[in-house]
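In: this one's structure only:
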């Protein structure tokens, strides 16, 4: 048996698979991020640690297996978080998550053009390097040994080894895409040394064996191979079988990540999409996402809707185009059609005739419009998608999936298992344990998609008109976006 773990923003998920990557048992544990300010989003790393053992235990029970059946373990999960740890790997404080943009001022003196040319990513406070610089400027970091992303943090806690894969490292603003290594000039610019970062390895490499602490945290026997792992932006399409250039995925999780596989490191001059190393080879060119599933959770709770299924049913009561209501999915900053950290979400077009269903549907439509922005840019850069693979938790929503088909004009394929990140993690566990020769060999065992949704011409025409209103609204509100402060020190 192989165990794949996904450290999500709202839950930790576990899958137990057989050696054909068929899920035999799955389980999860929920938790939440904290939002202590408009530009801040934190999470206690101990939430992930405490969730590991019960989720793994439940997944094994669902599979009718025991810990002694497990031959490999891998962890994947959220990108761009920053955790400072001491020499024992203990965290100094909360993780500054991918949604946290408090470090915007740390980019003021960075050569953004060179950063973009070298790393293929946008100079943005969501990324690791800015957060490290911000933490250092706050002081009290003298005992810090390393700065981790969530996946590498958990891998060190399980194995005692500080290691990160090239794909995750390529999200940090410190990684040279062509040299496949940290860039000395960028390290210097952000005031980081390579010794303060995990060492680099391939995602399917064995990071180390599960140590005594790892055994206690997981309930698995010490000595099990633990893969290096990767970020969920990469494990999600990987677990759906995306290993060849030209394939496109849309992952509707807490954030919505839209990307395509390219053979070469394409750099977007407009900075809408970023380029990352990809575990199976080549490059994943993506927009790293806006709050999407997280926005659904926010509105569901705000309106007192009892479940996600009920949210979908309510949204389906409104017509295509939501009777003129438009939602901008920028609750934690805009990521499409432009990256504007200070932008905020809004509903526009409300009248007394509108109700809960219009709000719910327009939120789903607005996320789909942002997807269209990214798809259009990917096509301009050379992607030629013939279909979309719609992944992550949002793929369980028939309405969300159909909206992606209607808005994109492409058929949408749905996976066998909606949480494909944990399947991607199981693939890496199998590679690290020697079950599979490599990642592409692992992918050859994956089941085909279960369903295909095709565009509805009538709905597509209505949504196209709504999309034009969405773009007009975005252009109109740009003047309202506050300019970032350039003060470096937080005076809380």
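Out: Cool, got the structure. Everything numeric in this text was worked out from a predicted model, so none of it was measured.
In: please count neighbours and contacts with C-alpha atoms only from this point.
Out: Fine.
In: please tell me how far the residue lying closest to residue 274 once chain neighbours are set aside sits from residue 175.
Out: Closest residue to residue 274 apart from its sequence neighbours, by C-alpha to C-alpha, 6 or more residues apart in numbering: residue 121 at 4.6 Å. Residue 121 sits 10 Å away from residue 175, going by C-alpha to C-alpha, to the nearest Å.
In: pasting the second one now:
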């Protein structure tokens, strides 16, 4: 039986997976790594670390599954955005990977915004609702001032592009990774000439842009030996991990949204057209002819970790939340704002901070824990409202990430939102999505939508309870009122 090898390149780990031709996970391996911080506001990684993680992961999933490498149909990708590596003509890195969380280019972004690049103009070009210094664009411009030798690179490659180059010798990217670099024009679907000029580079220094899932090239013999698979296998471009995860969650029709509650919270909604929401990151979906709207929060599930580490270090989340189910909706008047690192959608207020209101001597640890679960559901409601305000009704949510393992949390989300919330069978939606893209790109399916709907499976659906939904409207009103009271 044929299968697909996928690499999901995260900030702190690379996940390798084998996915069967029926869309089932045969094996999964996680290779962790630690970012380097050579100076304040810097985050870097040796490019070789990513390559070693991919080679290690490929061999590990074959060893675990017992699958025959000769049945490998294609290699696919999912990846963080923005992180990049400048290379010379021989493929040698001229600088360590500059990771997306690196903030060295803040002064560049501020200067451009103050002098010529307005937030509104940049939103129109890029789909970003603000001008984030984390983008590849501003860090390439930073290199021109502070590391001119690296700025003379033959190619600037984002992480999946770099691994594709190592595997095939080709320099290719997909249009979604291109968008998330900040150098891409949504209107023309090309690299944006004014931004390239401002960054001091040319289009020839960037990879050519392909459709998500399309074949970039054939696997070379040397890299094939390192991965333990045959040469000549098609290697396909992927897309940004949030969009690939949406594909893996079957989020390929308007009305469906996928959300990930982890350290932060991200919501991806499929829309018929490109939306104009000022609080949304928008772009063209991996499914041709559709668009996406992305809303997010800076902190969500990490606030539960904060409380757990304070109150019960080392305790499992299941044990820590054991008493929360007995607390009634609304937590007996307790309201929490989980904005421990500012807000994103919809207010984008970097000065906002967390708050707890309504505490009494009757409140317990279980009340505080449930208040965090409810607050994260309120964030999700804010994000969905921003999408719906632009004309796309959300009728179903598919939950991903660590929080999706909690029945209580998913039921709270369903009750507060008033719509069904699903837990997928495959918790590694980005790995599944990368395989879906590669399978489509190599002809196993006629379209990404067909593949996604064939392979997506629901484990359980949490239906909203009408009486609890009514009670949660008061909870949501308290949540929004507290924010308005503190920050206007």
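Out: That came through fine. These numbers were taken from a predicted model, which means no experiment stands behind them.
In: now the TM-score, please.
Out: Overlay of the two chains. TM-score (TM-score structural alignment, normalised by the length of the second structure): 0.86; 475 aligned residues with a C-alpha RMSD of 3.0 Å.
In: in the second structure, what residue corresponds to the residue nearest to residue 274 of the first structure?
Out: Superposed on the second structure with TM-score structural alignment, residue 121 of the first structure falls opposite residue 128.
In: how much space between that match and residue 278 of the second structure?
Out: In this view, residue 128 of the second structure and residue 278 of the second structure are 9 Å apart by C-alpha to C-alpha.
In: higher neighbour count, those two?
Out: Applying other C-alpha atoms under 10 Å to residue 128 of the second structure and residue 278 shows that residue 128 carries more neighbours, namely 23 against 19.
In: so who does the aligned partner of residue 77 of the second structure in the first structure touch?
Out: Superposed on the first structure with TM-score structural alignment, residue 77 of the second structure falls opposite residue 75. Residues near residue 75 of the first structure by C-alpha atoms under 8 Å, 6 or more residues apart in numbering: 4, 5, 6, 7, 151, 154, 155, 227, 228, 229, 230, 425.
In: correct me, but the third one touches residue 13?
Out: Yes - under the contact definition of C-alpha atoms under 8 Å, residue 6 of the first structure touches residue 13, with a separation of 5.2 Å.
In: show me which of these two is the more surrounded one.
Out: residue 6 (33 against 26).
In: residues in contact with residue 334 of the first structure?
Out: Counting by C-alpha under 8 Å, 6+ apart, residue 334 of the first structure touches 290, 340, 341, 342, 343, 344, 345.
In: what about the fourth one, neighbour count?
Out: Looking back up the chat, that one is residue 342 of the first structure. Neighbour count for residue 342 of the first structure, taken as other C-alpha under 10 Å: 20.
In: what's residue 280 of the first structure aligned with over in the second structure?
Out: For residue 280 of the first structure, the aligned position in the second structure is residue 287, judged by TM-score structural alignment.
In: shouldn't that match be within a helix?
Out: No - assigned with DSSP: H, G, I helix; E, B strand; the rest coil, residue 287 of the second structure falls outside any helix and is coil.
In: what residues are up against it?
Out: By C-alpha under 8 Å, 6+ apart, the contact list for residue 287 of the second structure reads 252, 447, 448, 449.
In: 10 Å - rerun?
Out: 211-212, 243, 247, 251-253, 270, 437, 447-449, 452 (C-alpha atoms under 10 Å, 6 or more residues apart in numbering).
In: same thing with residue 197 of the first structure?
Out: When the contact criterion is C-alpha under 10 Å, 6+ apart, the partners of residue 197 of the first structure are 145, 146, 147, 148, 149, 152, 162, 163, 164, 169, 182.
In: so the first one makes contact with residue 196?
Out: Yes - under the contact definition of C-alpha atoms under 10 Å, residue 145 of the first structure touches residue 196, with a separation of 6.0 Å.
In: mutual contacts of those two, please.
Out: Both residue 145 of the first structure and residue 196 are in contact with 84, 85, where contact means C-alpha under 10 Å, 6+ apart.
In: out of the contacts of residue 75 of the first structure, who has the most neighbours?
Out: Highest neighbour count within the contacts of residue 75 of the first structure, by other C-alpha under 10 Å: residue 229, with 40 neighbours.
In: the second structure: which residue goes with that one?
Out: Counting by TM-score structural alignment, residue 229 of the first structure corresponds to residue 238 in the second structure.
In: which SS class is the nearest residue to its match once chain neighbours are set aside?
Out: Nearest residue to residue 238 of the second structure, sequence neighbours excluded (C-alpha to C-alpha, 6+ apart): residue 77, at 4.5 Å. Three-state assignment for residue 77 of the second structure (three-state DSSP): strand.
In: repeat for residue 260 of the second structure
Out: strand.
In: still on that earlier bit, now the common contact residues for residue 121 and residue 175 of the first structure.
Out: Here residue 121 of the first structure and residue 175 have 115, 276 as joint contacts, going by C-alpha under 10 Å, 6+ apart.
In: just the helices from the stretch 51-200 of the first structure, written as ranges.
Out: With helices called from DSSP state H, counting those that start in this stretch, the stretch 51-200 of the first structure shows them at 112-119, 128-138, 150-159, 166-169, 184-190.
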